[in-house]
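In: sequence-free structure coming up:
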C-alpha cells in the first residue's frame, strides 16, 4: 500500500477521501441502529397485534432499508480504499453507485416536498387517523405546545407536526443533495486524474511516447546560487529516486524518427528537447514540485 503524504493530496483527492469515509461510517452506524431496532419491531408486533399483511409489509420495508444501508456502507468503504490506493476501478464503482443513489434520493425528496408542502394533505390526515399512531398523539401535542401559540387538538397537532416534519426533512434532503453533488464532482475529477495517470503509465511501459510525441521526464531542482544558464538538465529515470530528490515532472516533445539535424543555434539544447521547447524549462519551473507543460 503506497504511503499517503501531504504533498500527494490534492483538493479532489482530499474531498474524495472525506466523502467516502464519512459515507461508510454514517451508513454503518445507521445499519447498526436499524439492526438494534429489530427487537423493538417484534415487541410492537406482540403488543399491538398488527394484521399479518401490515406487519409483513413492515418487515419488507425494514429488510429493504437494511439492505440499502449495508450496500451503501460497502460501496463507500470500497471507494475509500480505491482513493487511498489510487485504484480507478474502485473509484469508478463508488462514483457510479453514488450518482445513482443521489438521483434516487433527490427524486424522493422532490416527491416528499410536493406531498408535504402547503396545507394539510389527505395523506397527512390518513396517517394521523391510523390506529397505530393514536397512542402518540398526546406526546405530539406536548411537543408542539412550545412552538404553536394557539392550543390545538391532538388530531390538529398531529397533522401540523407531520406537515412540518415532512417539509423540513424534504428541505434538508435537497440541501444534502446539493452538497453531495459537489463532492461527487470532486470524486469525478480525481477519477479523471487517475485515468490520465494510468494511461501515461501504460504508454511509458509500452514504449509509446503518447499523443503528439509528448514524453514525461523528471528533472532535479535547480541548486541554489547556480545561474540557470550554467545548468544542464538531466532526466531522472527512476520514479522512486525522483520522489526522494524532489524532482519535477514535465512534458516535452520528443524527436520524431528521421527528423532533420538541429541548427547551430539549437546545439546547446539537451537531446530530449526540441527547438519549440526552448525557454520552457527555466528556474521557476524546476523549483516547483510538479509542473505539466
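Out: Happy to help now that I have it. None of the values given here were measured: they were computed from a predicted structure.
In: alpha carbons only for contacts and neighbour counts from here, please
Out: Noted.
In: Centre of the chain to the top helix by length along the chain, how far?
Out: Across the chain, the longest stretch assigned as helix under DSSP state H is helix 154-205. Distance, stretch centre to chain centre, for helix 154-205: 8 Å (Cα atoms, centre = their mean, to the nearest Å).
In: Mind giving me the packing neighbours of it?
Out: For helix 154-205, the elements it packs on are helix 11-36, helix 88-116, helix 122-128, helix 137-144, judged by 3 or more Cα pairs under 8 Å, 6 or more residues apart in numbering; DSSP states H and E.
In: Could you dump those into TSV with distance to residue 155 and mean neighbour count added?
Out: Listed next are these as TSV, based on distance: least, Cα to Cα, whole Å; neighbours: other Cα atoms under 10 Å:
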stretch	distance to residue 155	mean neighbour count
helix 11-36	29	18
helix 88-116	17	17
helix 122-128	7	16
helix 137-144	7	16
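In: Let me have the ones you listed in TSV, adding distance to residue 193 as columns.
Out: Listed next are the helices and strands packed on helix 154-205 as TSV, based on distance: least, Cα to Cα, whole Å:
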stretch	distance to residue 193
helix 11-36	9
helix 88-116	9
helix 122-128	48
helix 137-144	51
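In: what sits against the residue lying closest to residue 74 once chain neighbours are set aside?
Out: Spatial nearest neighbour of residue 74, excluding adjacent residues (Cα to Cα, 6 or more residues apart in numbering): residue 24 at 6.9 Å. Contacts here follow Cα atoms under 8 Å, 6 or more residues apart in numbering; on that basis residue 24 touches 72-77.
In: 10 Å instead, please
Out: Neighbour list for residue 24: 69-80 [criterion: Cα atoms under 10 Å, 6 or more residues apart in numbering].
In: Tell me the buried residues in the helix or strand hosting residue 58?
Out: Assigned by DSSP states H and E, residue 58 falls within helix 52-84. Within helix 52-84, the residues that count as buried by 16 or more other Cα atoms under 10 Å are 55, 62, 66, 69-84.
In: ok, second structure coming up, stack it against the first:
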C-alpha cells in the first residue's frame, strides 16, 4: 500500500522538477519554448490544486465526515490525552474540526492567490519573449526553405517630402518592441522568398568582386537617402542585395 501511495507523489515531483528546470534554463537563455513548458505546467498545477482545495472544503463541511472523524478520535485514548492540552475533547471535537478546516482553507487560498500572481508573471514574460522576437533566429532558419511572412517595421518619414517619391530600403539593426515604440514604427509583414528562388534570381555570369562593389554602392546610397525618406527595418543576410536586380535578370533571360 505504501508503494502504491508513493508512486503518484513521485511522478508529481518528477514532473515538477523537469518543468522547473526547463523554466529556469529558458529564463536564463531567453528561450520561449522552455518558458512555455513551465508556464503550461504552472497553469495545470494551479488548476489541480484549486480543484483539490474546493473538493476538500466541500467534503469537510459535510456533517457525516465530522462525525466520522470525531468518532475515530474517540477510539484513540492516547491521542486524546496528548491533545487534551489544546482543549480538545469529545464534546467540542466537531467545533475544533470546523475551525481547523477554516484555517486550512484560508491558508490554501492565500497560497493560491500567490501562485496565480506568479503564473500571470510567467505568462506575461513568455508573451514578451514572443513579441521581442527572441526566437527569430530559429524562425528564420525554419522559414528559409518554405518561405512565409516576415515581420518588418515601417519607420515614419522625417520630412514633409511628397509621398509619391521612391521608397528607400535601408538596413537597420533588429528592433525590439520598446525600440519600435520609441521610433513610432508600424508593424508590417512581407512575403519572404525561399532560398531556392533567391539563388535562381542572382546572375551567374558576373564576378564576385563586381557584385560586392555594386552591393556596397547600393547600401551607401540607401543609407544616405534613408535620412530623407525614412526606412524599413528589414534584416538582411550577408551578401544579400537590398533591391532585386531586375535589369540584370532581364538581360540574362534575353
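Out: Nice, thanks for sending it over. For clarity, every value in this text was computed on a predicted model and none was experimentally measured.
In: tell me the angle the longest helix of structure 1 makes with helix 11-36.
Out: 140 degrees (axes from the mean of the first three to the mean of the last three Cα atoms, to 10 degrees).
In: can you state the direction angle for helix 154-205 of structure 1 and helix 137-144?
Out: 70 degrees.
In: For residue 54 of structure 2, give me its contacts.
Out: 60, 105, 108-109.
In: In structure 1, which residue range corresponds to stretch 16-31 of structure 2?
Out: Mapping stretch 16-31 of structure 2 onto structure 1 (TM-score structural alignment) gives residues 72-87.
In: right, and residue 67 of structure 1 touches residue 28 too?
Out: No - if you go by Cα atoms under 10 Å, residue 67 of structure 1 and residue 28 don't touch, sitting 11.2 Å apart.
In: Which residues are in contact with each of the two?
Out: In contact with both residue 67 of structure 1 and residue 28: residue 73, using Cα under 10 Å, 6+ apart.
In: returning to that earlier point: is it possible to export the contacts of residue 24 of structure 1 to CSV including distance to residue 124 of structure 1?
Out: Below are these laid out as CSV (distance: Cα to Cα, whole Å):
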residue, distance to residue 124 of structure 1
69, 27
70, 30
71, 31
72, 30
73, 32
74, 35
75, 35
76, 35
77, 38
78, 40
79, 39
80, 40
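In: and which of these is nearest residue 132 of structure 1?
Out: residue 69 (26.1 Å; Cα to Cα).
In: Could you report the distance from that closest one to residue 104 of structure 1?
Out: In this view, residue 69 of structure 1 and residue 104 of structure 1 are 14 Å apart by Cα to Cα, to the nearest Å.
In: cool, residue 15 of structure 1 as well?
Out: In terms of Cα to Cα, residue 15 of structure 1 sits 22 Å off from residue 104 of structure 1.
In: Just tell me what residue 54 of structure 2 corresponds to in structure 1.
Out: Per TM-score structural alignment, residue 54 of structure 2 is aligned with residue 110.
In: so where is the helix or strand that contains residue 285 of structure 1 in structure 2?
Out: Using DSSP H and E, residue 285 of structure 1 maps to helix 283-287. Mapping helix 283-287 of structure 1 onto structure 2 (TM-score structural alignment) gives no aligned residues.
In: one step back: alignment lookup: the residue nearest to residue 74 of structure 1 to structure 2.
Out: Checking TM-score structural alignment: residue 24 of structure 1 goes with nothing.
In: quick one: contacts for the aligned partner of residue 122 of structure 1 in structure 2?
Out: Aligned by TM-score structural alignment, residue 122 of structure 1 pairs with residue 64 of structure 2. Residue 64 of structure 2 is in contact with no residue at all, counting by Cα under 10 Å, 6+ apart.
In: now swap in residue 112 of structure 2 and tell me
Out: Residue 112 of structure 2 neighbours (Cα under 10 Å, 6+ apart): 46-47, 49-50, 53, 106, 118.
In: Next, format those residues as JSON lines and append distance to residue 147 of structure 2.
Out: Formatted as JSON lines, those follow (distance: Cα to Cα, whole Å):
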{"residue": "46", "distance to residue 147 of structure 2": "39"}
{"residue": "47", "distance to residue 147 of structure 2": "39"}
{"residue": "49", "distance to residue 147 of structure 2": "44"}
{"residue": "50", "distance to residue 147 of structure 2": "44"}
{"residue": "53", "distance to residue 147 of structure 2": "49"}
{"residue": "106", "distance to residue 147 of structure 2": "54"}
{"residue": "118", "distance to residue 147 of structure 2": "38"}
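In: Look up the average distance of stretch 99-109 of structure 1 to its aligned counterpart in structure 2.
Out: Mean deviation of stretch 99-109 of structure 1 relative to structure 2 after superposition (mean Cα distance after the TM-score superposition for structure 1): 1.1 Å.
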